[in-house]
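Participant: The following comprises the amino acid sequence and a computationally predicted model.
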Amino acid sequence: MARKPNYQFERHERERQQAEKKAKRLKAKAESAELRKAEQASTEPDGHTESSD
């Protein structure tokens, strides 16, 4: 016999999974942005780029 559907629970589970995925992506994006900023700060200590012309 098939189980009785629990639509509210299923919807909450889907929303929870989506929120978890979104939080994970935002965290990864923030970490990569932080790494980029740190890399730029280390390559350009005075804020000027030097060209090799």
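Facilitator: Looks like it arrived, so ask away.
Participant: alpha carbons only for contacts and neighbour counts from here, please
Facilitator: OK.
Participant: now the strands for the protein?
Facilitator: Read by DSSP state E, the chain holds no strands at all.
Participant: Pasting the second one now:
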Amino acid sequence: MRALLWVIGIIAAILILLGLFLEAVRWLIIIGVIAVIVVIILAFVRGRRTMQRPRR
């Protein structure tokens, strides 16, 4: 009986940690996508700014 409780406790802990890990991965993906979008927007704005500068 005690071994069964240990096994159930270990499985529960693994499932909790797996859920936290998957949640963290999801947030990291969301943050990464936002960062890529910001980089693309900044590159576009800087590219347009350099194109509008008068040539010497």
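Facilitator: Received it, and whenever you're ready, just let me know what you need. Predicted model, so just to flag it, every value in this text is computed and none were measured.
Participant: Where do the helices of the second structure begin and end?
Facilitator: Along the second structure, counting by DSSP state H, helices occupy 2-52.
Participant: Quick check: the residue nearest the centre of it vs Leu17 of the second structure, distance?
Facilitator: Geometric centre of the second structure, nearest residue: Leu28, 1.1 Å, by Cα atoms, centre = their mean. When distance is defined by Cα to Cα, to the nearest Å, Leu28 of the second structure is 16 Å away from Leu17 of the second structure.
Participant: what does Ile40 of the second structure give?
Facilitator: From Ile40 of the second structure to Leu17 of the second structure the distance is 35 Å (Cα to Cα).
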